[in-house]
Structures are given as C-alpha cells and as structure tokens.
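> Got a sequence here, can you model it:
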Amino acid sequence: MIELFVSALITFFVIIDPPGNAPIFASLTTGATPRQRRVMAIRAIVISSIILVFFALLGEELLGSLHISLDAFRIAGGLMLFAIAFEMVFEKRTQRREDRAQKIIDTPEIEDVSAFPMAMPMIAGPGTIAAVMLLQARSEGLEESLVVLAALGVILLLTLAALLAAGPLMRLLGQRIEAVITRLLGVVLAALATQFVIDGLVGAFGITLPGTA
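Here you go, the predicted structure:
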C-alpha cells in the first residue's frame, strides 16, 4: 500500500506540477484582488477534482463502451506521458503553458481563469486523466483504489496551496530552480511512462520481459 501511495503521489506531482502552475496562475490573475484569487484557486481545484474523480471511477466503463482494452490504454497513456516528460526535460512544456497564459492575459474579456485554463488543461489535462485511469486500472480492490485517490487528493491540496501562495512561492523558487526541478521530474516521469508501456505490452501480447515475470 505504501509503495502504491508513493508511486501515485510521485506520478501526480510530476504531471500536475504544483510549483509550475503557481507562476502561471500568478500571471493570469494579475490585477485581481486577494479574495478573487482565492475564489479562483479553490474553484479550479474543485472543477479539476470532479473531472479526475469521474475518470478514476468511471474511466474503465467508458473505455469498455468504446471497446478499448485497458492494455491498449496503458500503451497509449504511457506514450502520452512520455511525450509530456520529453517536453519537461527540454522545457517545451513550460514554454507552451506560458504562451497559453499570455494569450489569456491578452484577452481582457476573460476574467475567471479557474475553469479554463487552470482546471483544464493545466491541472486535469490529458496526461493527468491518463495517469489516474492507468493507476486505477493497476489497483486491485477497493483499498488500493482509495490509496490512489488519496494520493491524488494530497497533490490537489498541494496544488491549491501553491496557487494560494503563488506570489511568495515564485519569489522563493526563482526561474532557474524551477527549471532544474522540472527537468529532474521529467526524467522520473519518462521512467514511469515507460513502465506503463511495458505493462501494456505484457498484458496485450503476453510478452515476458526481464523483471515482469
């Protein structure tokens, strides 16, 4: 249980990236009052939580209705997460998020950024949805499923704390430290994504690989 919790915790932390979302949120809410920032931060977490819990609980049934096997989803999800990891290592993900944020800033009529882009796709994006479904698919029984959801809850609370403390957190970390952390987490995510692909290949084709027997 502890290993599953730690694995899920690391996976969600790497993909959601609470410290990385903080400066984006700070830039999107420039000019807003402290109360407005708090409301948007809480609303973003609530919306993203609903989306992720929905896919965690009903994602497998949704795949079944579309005649998509879990092994196929493991492979596809692993490849998707690997693409995110590649972008993190080479800082392309950060640049894309900043470009998206700048477009929102340049559009004055958009004031509430809690649903878009904060809740989705920055927090509950395709990578996070894929990860929560993959981890739930690997869980056996109610207890392990609850462990995965608990890890997700911890990271979402950490993300909320990061959004609420976006200004001071940004000054504390600085851009250089954030870049180093992002690259290191990208390497970890690449390894986790590769494991998802291996699990999918083993399940789909009955391939026996070293360490999987």
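
> Please count neighbours and contacts with C-alpha atoms only from this point.
Will do.

> Just give me the neighbour total for residue 35.
Residue 35: 9 surrounding residues under other C-alpha atoms under 10 Å.

> What of residue 34?
11.

> separation between it and residue 138?
Per C-alpha to C-alpha, to the nearest Å, residue 34 is found 41 Å from residue 138.

> to compare against the first, here's another:
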Amino acid sequence: MSDGEPLAVRLDQVTAGWIEGKPALRSASLTIAARGVTGVVGPNGSGKSTLVELISGYLRPWQGTVQVGGAAPDSGSVRSRRRICRTAPALFGLMTVRDHLVLSARAPGGDLDVQVRRAERLGLGPWLDENAGTLSSGTAKKLWYLFCTAGDFELVVLDEPFNALDLGAVDVVVDEIVRWAEDRAVVVVAHQPPAGLPVEAVVDLETAGHRG
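Here you go, the predicted model:
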C-alpha cells in the first residue's frame, strides 16, 4: 500500500557531483515514470552513478531539486518504499549466504522463504551455508542483488545488475524486472542491457545534463 504519491523521480535543473567545481551533472532536468522500466544511458563520466546516488538520497544536489514521489529522496516516506542496488557488492564477509537472506528478509514486506526461493532460482542453493567472503564475483553479485531487492517496494534502481552474471541468472533477473515493472518503477543502468529487457523509456544523460 502506497503511503504517498507514486514514486516517480523528477530532477529540475540539478547540478551535482563529487568534487567541488567539477559537476558530473549540470542543469539536468528529467522525469522517470512511476511504472515500467526506464533505462539510463551515457558514456563513462556522464553522471550515471551520480544520478543513482541522487535518487538514493545519499548525494544532495548543489543546485536544483530532486524529488521521489513528490518528496525529498532521503525522507522517511520514501526510504521504505525504494530499493537501491549499487554496482559493487558490499557484503559481510564472515556472514553466510543464508545469513544475508535472513537479514534482507527484515525489509518491509520481506519473507525469508521468498528470499530462499529467489536464491535457488539464481543458482545459489549450493552456497547457502558458505561465507560471503569466499564467493566468486558472479555468485557475490547474485547475493548482492537479492540482498538489495527484498520485500515490498515501489521503486528499484539497479546499477549494472547484469555484470558478472551467467546467462541463466540474467534470464532470472530480467524475469523479475518484467514482473516488477507491471506496477512499479524499475530504473536500470546498464552499458549492455540484455536483449530481452523491455525498456519502455530511456534517459540519456548526455542530453539531460551537460558535464563541465
């Protein structure tokens, strides 16, 4: 059940970055719909990761406004309804795969049985009792994806979710994205999205905001 406006994303004349005087986005304005799959494209350095962190609320704009569902991205009304899956896994090395699933199931609407079934579909069954620190890059990426997308949400941002995944896992992720997009917003940052990904809108950061 929604606690506010649908979680569309709006940037209005946003300038932001990580190094003072070197904005990754300059005067960027864009809208991401509250339903369907939106692809984010642009060359390296065009501000894709900056956009992810603006939506997450971790990064605040130097100028302009960012709204998610009509509210500030770091507001409590947004946080519980949004999921962010960054590029690099940040797992707990001494916790097992199962431990991560248990922890992720504490997210709003989370369910451990659901998380275990998702893990098995991704081929993680044999590694449930292995420590995360021993996993290969592809296996760690699968666990990270599960960890970041647990429970009920209305908006999910996936930054390069297909990197290091085998073809079978890619198919599973695409299948979940298709299901989510029926009534939620899915934002996908991917240099080479799989052919089966049904992207309904594209945000090109080369035209949305000028770098400088």
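
> quick one: TM-score?
Once the chains are laid over each other, their TM-score by TM-score structural alignment, normalised by the length of the second structure reads 0.24; 89 aligned residues with a C-alpha RMSD of 5.7 Å.

> counting contacts, what elements does the longest helix seen in the first structure pack onto?
In the first structure, with assignment by DSSP state H, the single longest helix is helix 166-205. With contacts taken as 3 or more C-alpha pairs under 8 Å, 6 or more residues apart in numbering; DSSP states H and E, helix 166-205 of the first structure sits against helix 2-16, helix 18-28, helix 70-89.

> tell me the angle it makes with helix 18-28.
Calculated by axes from the mean of the first three to the mean of the last three C-alpha atoms, to 10 degrees, helix 166-205 of the first structure forms an angle of 130 degrees with helix 18-28.

> for helix 166-205 of the first structure, which positions count as buried?
Going by neighbour count (16 or more other C-alpha atoms under 10 Å), the buried part of helix 166-205 of the first structure is 166, 169-170, 179, 181-183, 185-187, 189-190, 192-194, 196-203.

> can you check stretch 53-73 of the first structure too?
Neighbour counts over stretch 53-73 of the first structure (16+ other C-alpha under 10 Å) mark 53, 55-56, 59-60, 70-73 as buried.

> same for the longest helix anywhere in the second structure, what does it pack against?
The longest helix of the second structure (DSSP H) is helix 167-180. Secondary-structure packing of helix 167-180 of the second structure (3+ C-alpha pairs under 8 Å, 6+ apart): strand 36-41.

> after the strand it packs on, next one along is what?
Note on strand 36-41 of the second structure: by DSSP states H and E, the next helix or strand toward the C-terminus is helix 48-56.

> tell me the contacts of residue 23 of the first structure?
Going by C-alpha atoms under 8 Å, 6 or more residues apart in numbering, residue 23 of the first structure touches 166-167, 170.

> try 10 Å
29, 98, 101, 162-163, 165-171, 174-175 (C-alpha atoms under 10 Å, 6 or more residues apart in numbering).

> which residue packs closest to residue 127 of the first structure, ignoring adjacent ones?
residue 81 (5.8 Å; C-alpha to C-alpha, 6 or more residues apart in numbering).

> how much space between the one you found and residue 151 of the first structure?
Relative to residue 151 of the first structure, and taking C-alpha to C-alpha, residue 81 of the first structure is found at 18 Å.
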